[in-house]
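J.: Sequence first, predicted coordinates after that:
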Amino acid sequence: MTEDVQETEPRIVTETGVDARIAAIVEPVIEALGFRLVRVRLTGQNGLTLQIMAERPDGTITVEDCEEISRAVSPALDVDDPVDGAYHLEISSPGIDRPMVRRSDFAAWEGHLVKLETAIMVDDRKRFRGTISAVGDDSFTLTRDAASYGDAPDVEIPFDAIEEARLILTDDLIRDALSKDNQARKAAKKNRGADEDAAAAEDDNED
């Protein structure tokens, strides 16, 4: 099933090395199906495992979606063959304690705890943990949950300085994630119903 795809928001956290080569191959394929790439990671788990995280623009993904993505990316990977040796392909959702790879991820989860590492020194350090308290165009404000003596509780972190970031699993995050997922699935079901009604009306008009 192919959907109309709006211009995809670029990721601010991307891969390096072989992971980057794989991402360059699979991202256009995934986007053509109407999904967004979240992360690519090749690990030594169970021999070699290629994990591809993806989602719909509304943040949802089903088992059937994962199967569709797998069927589409497998031939592309076979042609370019970026991995030496056999590997297991795993398509998955980002999960609740998801990697944060786009500006919109930070905006969507404002008020929740995140841990991250920067590629350069920011406020004399590279590792942070705290609450996303404000999100701008080029940076976001992190309120540290345990600022060291002498440190200001708030620190502004540029998006282009982030090397890796992910949400921290909490009861509040689980509650809000389940609520957002439920709302997104209801909206998707409603949209599918409207599309089916429109298609049925078009068929009636042709008759």
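T.: Looks like it arrived, so ask away.
J.: hey, let's count contacts and neighbours off CA atoms from now on
T.: Noted.
J.: Helix, strand or coil: sort out the spatially most central residue of the chain for me.
T.: For the chain, Val38 is the residue whose C-alpha lies nearest the centre (Cα atoms, centre = their mean; 3.3 Å). Here Val38 is strand, with the state taken from DSSP: H, G, I helix; E, B strand; the rest coil.
J.: any idea how far it lies from Val83?
T.: Remark: distance between Val38 and Val83 (Cα to Cα, to the nearest Å) = 19 Å.
J.: Can you give the contact residues for stretch 72-84?
T.: Contacts to stretch 72-84, defined as Cα atoms under 8 Å, 6 or more residues apart in numbering, come from residues 18, 21-22, 25-26, 29-30.
J.: go on, stretch 46-58?
T.: With Cα under 8 Å, 6+ apart as the test, stretch 46-58 has contacts from 30, 34-43, 61, 86-94, 184.
J.: which parts of stretch 23-31 are buried?
T.: Residues 23, 25-27, 29-31 are the ones in stretch 23-31 that count as buried (16 or more other Cα atoms under 10 Å).
J.: Closest one of those residues to Pro153?
T.: Ala23 (36.2 Å; Cα to Cα).
J.: Asn205: what secondary structure?
T.: Asn205 ends up helix, using three-state DSSP.
J.: what about it, how many neighbours?
T.: Neighbours of Asn205 under the rule other Cα atoms under 10 Å: 8.
J.: Find the residue closest to Ile22 in space, skipping its chain neighbours.
T.: Excluding the flanking residues, the one nearest Ile22 by Cα to Cα, 6 or more residues apart in numbering is Pro82, at 6.4 Å.
J.: Below is structure B, check it against A:
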Amino acid sequence: MSGKIKDTAAKLAEPILEEMNLELVDVEYKKEGKNWFLRLFIDGEDGVDIEECGKVSEQLSEKLDEEDPIQGMYYLEVSSPGAERPLKNASDIQRSIGKHVYVTTYEAIDGDKAFEGCLQDFDGDTLTIEGKVKQKNVVYKVPYDKVAKARLAVQF
């Protein structure tokens, strides 16, 4: 059921976001305590501000009221994905070349399942990440089909 609600919310949000030149990064529908939350994370070329989030929220709320895909009460939240934006697909990863990333894998690669550093390249099959281990530069070659999660990472 959760998947259907997320898909419906995404479908309803797409024309709103397209008109505003924004993109849908992720959708969550989850219970926290006794309350249900429908969260949409949106972004734009130059990020998003609170006014844009509010505008999307208002328009989407109207569409959700018309379609009524969710039984019971829930809270709608629309926000930026933040500095540690998830990289959900190959095009997200491609656009992140040159940025600091954090990647986890389903299975160990050379004994590690977590990789952090600057994404140097992505050829569709392999992510090339340059990081540091004990003050030495290392280059990780991570097969895309082994990636469990990927996100931008804040570099300190």
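T.: Yep, that arrived. Because the structure is a prediction, the values reported are computed rather than measured.
J.: Am I right that Gly124 of the second structure is in contact with Tyr144?
T.: Yes. Counting by Cα atoms under 8 Å, Gly124 of the second structure does reach Tyr144; the two are 7.2 Å apart.
J.: And those two? Which one has more around it.
T.: Using other Cα under 10 Å as the criterion, Gly124 of the second structure and Tyr144 rank with Tyr144 on top: 17 against 13.
J.: need the strands for the second structure, in chain order.
T.: According to DSSP state E, the second structure carries its strands in the segments 23-32, 35-43, 75-79, 100-109, 112-122, 126-133, 136-143, 147-152.
J.: Distance to Asn89 of the second structure for those strands - can I get that in JSON lines?
T.: Listed next are those as JSON lines, based on distance: least, Cα to Cα, whole Å:
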{"stretch": "strand 23-32", "distance to Asn89 of the second structure": "10"}
{"stretch": "strand 35-43", "distance to Asn89 of the second structure": "15"}
{"stretch": "strand 75-79", "distance to Asn89 of the second structure": "20"}
{"stretch": "strand 100-109", "distance to Asn89 of the second structure": "13"}
{"stretch": "strand 112-122", "distance to Asn89 of the second structure": "12"}
{"stretch": "strand 126-133", "distance to Asn89 of the second structure": "12"}
{"stretch": "strand 136-143", "distance to Asn89 of the second structure": "14"}
{"stretch": "strand 147-152", "distance to Asn89 of the second structure": "9"}
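J.: Nearest approach to Ser57 of the second structure belongs to which of those?
T.: Proximity to Ser57 of the second structure (Cα to Cα) singles out strand 75-79 among the strands of the second structure, at 5.8 Å.
J.: Which positions in that closest one come out as buried?
T.: The neighbour-count check on strand 75-79 of the second structure (16+ other Cα under 10 Å) flags 76-79 as buried.
J.: Next, the angle strand 23-32 makes with that strand.
T.: Strand 75-79 of the second structure runs at 140 degrees relative to strand 23-32, counting by axes from the mean of the first three to the mean of the last three Cα atoms, to 10 degrees.
J.: Can you list the helices and strands that strand 75-79 of the second structure packs against?
T.: strand 35-43, helix 50-67 (3 or more Cα pairs under 8 Å, 6 or more residues apart in numbering; DSSP states H and E).
J.: how distant is that strand from the center of its chain?
T.: Centroid separation for strand 75-79 of the second structure versus its chain: 15 Å, with Cα atoms, centre = their mean, to the nearest Å.
J.: Kindly report the same for stretch 64-74 of the first structure.
T.: 16 Å.
J.: With the second structure overlaid, how far apart is it on average?
T.: For stretch 64-74 of the first structure, the mean deviation from the second structure after alignment is 0.9 Å (mean Cα distance after the TM-score superposition for the first structure).
J.: what does that stretch correspond to over in the second structure?
T.: Aligned using TM-score structural alignment, stretch 64-74 of the first structure spans residues 51-61 in the second structure.
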